[in-house]
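K.L.:
I'll drop the sequence and a predicted model, then ask my questions.
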Amino acid sequence: MGPLNPPRPELIVGLICFFSVVGVFAKLLVPRIQKTLTEREDAIEGTIGRAEAIHDEARRIYAEYQAELSAARHEAAQVRQTAKEEGAALLATLRAEGQKQREHLVAAAKTQLEADRIIAEAELREDVFTLATELAGRIVGEPLNDLPRARVIADDFFTKVDVEISTKK
């Protein structure tokens, strides 16, 4: 008898033990294993389903986000354009106002300069008249301040000078 040819009673006892172990496994363990595998498969499929649902929800939210972002960008562009137009209008208004103020200041300055020129000319004429009268009085040797004709002569002289200046211009 050898290892390939065992004795019959041992073979029968071995087969009975083997089939009893297989029967116990088939009756007790295989249904539990099947149940566990089925639960795991259901859990995996449920997880995949939930993952797909979450992924679809994420895509929907992302699409909404993109739409809102696009709308916000469009609104920002409109706000920038409106601000640019308002700024240009405000700048034009300020420039026009500044131009009016400038023209007003120039006109006021011209008026003031003309008034100052007239006053300076009158003062200068009076000073020239006083100096001329004093000089003439020194030359003659008597004061000429009380001569009524001196004022008329000086006014005639200044009128002639004014006419000559006007004709040269």
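P.N.:
Okay, I see it.

K.L.:
make it CA atoms for all contacts and neighbour counts henceforth
P.N.:
OK.

K.L.:
Spatially central residue in this protein, please.
P.N.:
residue 80 (7.6 Å; CA atoms, centre = their mean).

K.L.:
I'd like to know which elements the one helix or strand that residue maps to is packed against.
P.N.:
Using DSSP states H and E, residue 80 sits in helix 30-140. Judged by 3 or more CA pairs under 8 Å, 6 or more residues apart in numbering; DSSP states H and E, helix 30-140 is in contact with helix 148-168.

K.L.:
let's go with 10 Å and repeat that
P.N.:
helix 8-24, helix 148-168 (3 or more CA pairs under 10 Å, 6 or more residues apart in numbering; DSSP states H and E).

K.L.:
closest to residue 85 out of the ones you listed?
P.N.:
With CA to CA as the criterion, residue 85 lies closest to helix 148-168 of the helices and strands packed on helix 30-140, at 53.0 Å.

K.L.:
Just the angle for that closest one relative to helix 30-140, thanks.
P.N.:
Per axes from the mean of the first three to the mean of the last three CA atoms, to 10 degrees, the angle that helix 148-168 makes with helix 30-140 is 130 degrees.

K.L.:
Second structure follows, compare the two:
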Amino acid sequence: MDLIIPSAGLIFWQLFGFLALLFILIKFAWKPMLATLAEREASIDGALKAAEQARNEMANLKAENEKLLQEARLERDTILKKAQEASAKMIEDAKIEAGKQGAQMIETAKAVIETEKKAALTEVKNQVAALTLEVTEKLLRKKLADEKAQKELVDEFVKDIKLN
């Protein structure tokens, strides 16, 4: 039964050992353990604050990125719109310029054709006159080959002169 119920001396020495151990722990281990726990608590608190700050910075960066992205989209749309307008204007200007050049070329061609037509008509008139002179000369030579025909022609001219 001694094992079940401890004696007073055993209780005294166990209590004395426990108190001595408690004193040694309080004297040498308690303060470093509390300091370590306080340090750990501070580092955890700092890490939580840093995480919260990082989360806030990420939210700000995300909002800023969204804003920049929206501005970039607007700028892109503006640039595309200006490019399309410039392209349409260039095409329209090119069409107008081509129309002007085409009209000018047609006018120039008409003028050249008219000039060539007049030159051709003048050439035809000159050729007709030359042919007429040739034919007349040949006819007169043939007609006036004998002296009798020459006299008749002179008489006819004289009659015509007198009538006028």
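P.N.:
The structure has been received and is ready for your questions. Since we're looking at a predicted model, the values are computed, not measured.

K.L.:
what's the TM-score for these two chains?
P.N.:
After superposition, the two chains reach a TM-score of 0.67 (TM-score structural alignment, normalised by the length of the second structure), with 141 aligned residues with a CA RMSD of 3.4 Å.

K.L.:
if we can go back for a sec, off-centre distance for the helix holding residue 80 of the first structure?
P.N.:
6 Å (CA atoms, centre = their mean, to the nearest Å).

K.L.:
Save the helices and strands packed on helix 30-140 of the first structure as JSON lines, and put in distance to residue 107 of the first structure and mean neighbour count too.
P.N.:
Formatted as JSON lines, these follow (distance: least, CA to CA, whole Å; neighbours: other CA atoms under 10 Å):
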{"stretch": "helix 8-24", "distance to residue 107 of the first structure": "120", "mean neighbour count": "12"}
{"stretch": "helix 148-168", "distance to residue 107 of the first structure": "23", "mean neighbour count": "11"}
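
K.L.:
tell me the contacts of the counterpart of residue 38 of the first structure in the second structure?
P.N.:
Here residue 38 of the first structure is matched to residue 38 in the second structure, going by TM-score structural alignment. For residue 38 of the second structure, the contact set (CA atoms under 10 Å, 6 or more residues apart in numbering) comprises 32, 44.

K.L.:
Mind telling me what the residue nearest to the centre of the first structure corresponds to in the second structure?
P.N.:
Using TM-score structural alignment, residue 80 of the first structure sits opposite residue 80 in the second structure.

K.L.:
hang on, the earlier thing: quick check: the residue nearest to the centre of the first structure vs residue 58 of the first structure, distance?
P.N.:
32 Å (CA to CA, to the nearest Å).

K.L.:
Can you name the residues that contact residue 35 of the first structure?
P.N.:
29, 41.

K.L.:
which parts of stretch 27-43 of the second structure are buried?
P.N.:
Using 16 or more other CA atoms under 10 Å as the test for burial, stretch 27-43 of the second structure gives no buried residues.

K.L.:
do stretch 76-92 of the second structure as well
P.N.:
Quick answer for stretch 76-92 of the second structure: no buried residues (16+ other CA under 10 Å).

K.L.:
superposed on the first structure, where does that stretch end up, distance-wise?
P.N.:
For stretch 76-92 of the second structure, the mean distance to aligned residues of the first structure following superposition is 1.8 Å (mean CA distance after the TM-score superposition for the first structure).

K.L.:
which residues touch that stretch?
P.N.:
70-75, 93-98.

K.L.:
try it again with 8 Å
P.N.:
Around stretch 76-92 of the second structure, nothing counts as a contact under CA atoms under 8 Å, 6 or more residues apart in numbering.

K.L.:
Let's have the helices and strands packed on helix 30-140 of the first structure in CSV, adding distance to residue 104 of the first structure.
P.N.:
Converted to CSV, these look like this (distance: least, CA to CA, whole Å):
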stretch, distance to residue 104 of the first structure
helix 8-24, 115
helix 148-168, 28
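
K.L.:
Of these, give the one that comes closest to residue 132 of the first structure.
P.N.:
helix 148-168 (9.0 Å).

K.L.:
which secondary structure elements does that closest one contact?
P.N.:
So helix 148-168 of the first structure, by 3+ CA pairs under 8 Å, 6+ apart, packs with helix 30-140.

K.L.:
The helix it packs on vs helix 8-24, what angle?
P.N.:
Using the same axes, to 10 degrees, helix 30-140 of the first structure lies at 40 degrees relative to helix 8-24.

K.L.:
Distance check, the match of residue 38 of the first structure against residue 31 of the second structure.
P.N.:
Residue 38 of the second structure is 10 Å from residue 31 of the second structure, by CA to CA.
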